[in-house]
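Enquirer: structure for the following, please:
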Amino acid sequence: MISNDPAPTDRQFLFVLGSARSDGNTEQLARLAAEGLPASVGQRWLRLTDFPLDPFDDIRHTGDGTYPELTGNGRELFEATVGATDLVIVSPLYWYTVSTSVKLYLDHWSGWFRAPGTDFRARMKGRTLWGVTSHSGNNSDADPLIGTLRLTGDYMGMHWGGVLLGTGGRPGDVHRDELALAEAKNFFADVI
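Expert: Sure thing, here's the model as predicted:
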């Protein structure tokens, strides 16, 4: 079995960066929120564009439905994911939902359920799923993204940490959203 699980009392945050742009509004907001985490909490930041995944091939109903052993970027993302107590999806709002790279990452979870020795769903149960997003419209425009993440967490048996929302279209615009900046400072306030 692949094992990279954190110790039960250690908090390890994995920030999964799903933007096509480095250091965009969503990432800036997430980094501001992460500054509020206690020093004892581990942080790892992974940019999905640095770990490209092949298109997801759903083979559940072909052959015996068993997925191949995880290798390459898929294995590295899997190990980072199960190595975290807290998973933070950092995705700008693209067409009212998560970015393409985040959607592909989540699609690969279906394969991780069935890959040999992963026990993925059981290992994610009880962990916490969070989201950070920015948009250029109204907060209600992010409802489908929030629903995607919340329902994913529910399906996995994860706790729901919530979503931090910021407004900003052009790079740096999020710093004009005073409400989002204030919420970012306290977003992880309940983390011990």
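Enquirer: from here on, just use CA atoms for contacts and neighbour counts.
Expert: OK.
Enquirer: tell me the contacts of the most centrally placed residue in the chain?
Expert: Centroid-nearest residue in the chain: Ile89, 2.4 Å away (criterion: Cα atoms, centre = their mean). Counting by Cα atoms under 8 Å, 6 or more residues apart in numbering, Ile89 touches 15-18, 102, 129-132.
Enquirer: contacts only, for Gly18.
Expert: Going by Cα under 8 Å, 6+ apart, Gly18 touches 47-49, 89-92, 99-102.
Enquirer: one more time with 10 Å, if that's ok
Expert: Contact analysis of Gly18 by Cα atoms under 10 Å, 6 or more residues apart in numbering lists 26-27, 46-49, 89-92, 98-103, 105, 133.
Enquirer: which of those residues count as buried?
Expert: Buried subset of the contacts of Gly18 (neighbour count, 16 or more other Cα atoms under 10 Å): 26-27, 47-48, 89-92, 98-99, 101-102, 105, 133.
Enquirer: take the residues you listed and write them to JSON lines, including distance to Leu37 and secondary structure.
Expert: Shown next, in JSON lines, are those (distance: Cα to Cα, whole Å; DSSP: H, G, I helix; E, B strand; the rest coil):
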{"residue": "Thr26", "distance to Leu37": "17", "secondary structure": "helix"}
{"residue": "Glu27", "distance to Leu37": "16", "secondary structure": "helix"}
{"residue": "Arg47", "distance to Leu37": "20", "secondary structure": "strand"}
{"residue": "Leu48", "distance to Leu37": "23", "secondary structure": "helix"}
{"residue": "Ile89", "distance to Leu37": "16", "secondary structure": "strand"}
{"residue": "Val90", "distance to Leu37": "16", "secondary structure": "strand"}
{"residue": "Ser91", "distance to Leu37": "20", "secondary structure": "coil"}
{"residue": "Pro92", "distance to Leu37": "22", "secondary structure": "coil"}
{"residue": "Val98", "distance to Leu37": "24", "secondary structure": "coil"}
{"residue": "Ser99", "distance to Leu37": "25", "secondary structure": "coil"}
{"residue": "Ser101", "distance to Leu37": "26", "secondary structure": "helix"}
{"residue": "Val102", "distance to Leu37": "24", "secondary structure": "helix"}
{"residue": "Tyr105", "distance to Leu37": "25", "secondary structure": "helix"}
{"residue": "Thr133", "distance to Leu37": "18", "secondary structure": "strand"}
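Enquirer: please give the structure of this sequence too, so both can be compared:
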Amino acid sequence: MARDFLFLLGSTRSGGNTETLARQAAEQLPAGDTARWLSLAELELPEFRDLRHTENRAQAAPTGNAATLLEATLAATDLVIASPLYWYSVSTPVKHYLDHWVNWLYTPGLDFKQRMAGRTLWGVTALAGEDHSQADPLVGTLRNSAAYMGMDWGGVLLGSAVRPGEIADDTQAAARAKTFFSSVPESAARA
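Expert: A predicted model of the protein is given here:
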């Protein structure tokens, strides 16, 4: 069965190490699978306001870039968060995108959580150094988000690089990229 991948680029720099690693993995997608790429930094979202515990907690349907992201999110079978490791977690554009999931949960008639259930969430990140445990908070953010939404968890492809282009030196990450999307996702609740 063909899958529709949405790659959400979370870097504020185009063509960085994380994006390069994600593109290496995407090159291995089987024929028939599709890949759509969106830069979260280029799609400015409105400021997030948490209205869950107010009288007016129902959210209006998103418009503009938020609507574009929502539509792309719901059209995908597989979401790939490609975020460099910033202060041990996801980048600001990724966090802002995930914050908007809260509003989508409270948008009348959208049924966002029910519609996300069963899709697969993946992550790709590049970090400085060889100690991949430093990415544990990023991995936890994505895995826990998938579990909350009833999504499957595909895992995170990790690479080591600092300066632009250094990901090319991480031959182990390149080898993992060749089979990353062929791994069988697990239920995030069990991960």
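Enquirer: find the nearest non-adjacent residue to the aligned partner of Pro116 of structure 1 in structure 2, please.
Expert: With TM-score structural alignment as the criterion, Pro116 of structure 1 lines up with Pro108 in structure 2. Among residues not flanking Pro108 of structure 2 along the chain, Ala58 sits closest, at 6.5 Å (Cα to Cα, 6 or more residues apart in numbering).
Enquirer: can you tell me what that neighbour aligns to in structure 1?
Expert: With TM-score structural alignment as the criterion, Ala58 of structure 2 lines up with Thr66 in structure 1.
Enquirer: that match belongs to a helix?
Expert: No. Thr66 of structure 1 is assigned coil when assessed by DSSP: H, G, I helix; E, B strand; the rest coil, not a helix.
Enquirer: what sits against it?
Expert: Thr66 of structure 1 sits next to 59-60, 111-116 when contact means Cα under 10 Å, 6+ apart.
Enquirer: now the buried members of the residues you listed.
Expert: Buried members of the contacts of Thr66 of structure 1, scored by 16+ other Cα under 10 Å, are 111-116.
Enquirer: want to throw the contacts of Thr66 of structure 1 into CSV with secondary structure and distance to Asp177 of structure 1?
Expert: Compiled in CSV, the contacts of Thr66 of structure 1 are given as follows (DSSP: H, G, I helix; E, B strand; the rest coil; distance: Cα to Cα, whole Å):
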residue, secondary structure, distance to Asp177 of structure 1
Ile59, coil, 44
Arg60, coil, 44
Gly111, helix, 39
Trp112, helix, 38
Phe113, helix, 39
Arg114, helix, 42
Ala115, coil, 43
Pro116, coil, 46
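Enquirer: in terms of distance to Glu178 of structure 1, which of those residues ranks first?
Expert: Of all the contacts of Thr66 of structure 1, Glu178 of structure 1 sits closest to Trp112, with 39.5 Å by Cα to Cα.
Enquirer: isn't that closest one up against Arg121?
Expert: Yes. Using Cα atoms under 10 Å, Trp112 of structure 1 is in contact with Arg121, at 8.4 Å.
Enquirer: overlap in contacts, the two.
Expert: With contacts defined as Cα under 10 Å, 6+ apart, no residue is shared by Trp112 of structure 1 and Arg121.
Enquirer: I'd assumed Val191 of structure 1 was in a helix, is it?
Expert: No. Counting by three-state DSSP, Val191 of structure 1 is not found in a helix; it is coil.
Enquirer: tell me which element the most far-flung residue of structure 2 relative to its centre falls in.
Expert: Most distant residue from the mean C-alpha position of structure 2: Glu55, 31.2 Å away (Cα atoms, centre = their mean). Using DSSP states H and E, Glu55 of structure 2 is not contained in any helix or strand.
Enquirer: ok, now how distant is it from Met151 of structure 2?
Expert: Distance of Glu55 of structure 2 to Met151 of structure 2, given as Cα to Cα, to the nearest Å: 30 Å.
Enquirer: now do Arg49 of structure 2
Expert: Taken as Cα to Cα, the span from Arg49 of structure 2 to Met151 of structure 2 is 25 Å.
Enquirer: who's more crowded, these two?
Expert: The neighbour count for Arg49 of structure 2 versus Met151, taken as other Cα atoms under 10 Å, is higher for Met151 (26 against 10).
Enquirer: trace the more buried one over to structure 1, please.
Expert: Using TM-score structural alignment, Met151 of structure 2 lines up with Met158 in structure 1.
Enquirer: ok, its match - contacts?
Expert: Residues in contact with Met158 of structure 1 (Cα under 10 Å, 6+ apart) are 85-87, 121-129, 150-152.
Enquirer: try it again with 7 Å
Expert: 124-129 (Cα atoms under 7 Å, 6 or more residues apart in numbering).
Enquirer: kindly reformat those residues as a markdown table containing secondary structure, distance to Ala182 of structure 1 and neighbour count.
Expert: Putting the contacts of Met158 of structure 1 into a markdown table (DSSP: H, G, I helix; E, B strand; the rest coil; distance: Cα to Cα, whole Å; neighbours: other Cα atoms under 10 Å) gives the following:
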| residue | secondary structure | distance to Ala182 of structure 1 | neighbour count |
| --- | --- | --- | --- |
| Met124 | helix | 30 | 23 |
| Lys125 | coil | 30 | 16 |
| Gly126 | coil | 28 | 15 |
| Arg127 | coil | 26 | 19 |
| Thr128 | strand | 22 | 19 |
| Leu129 | strand | 21 | 26 |
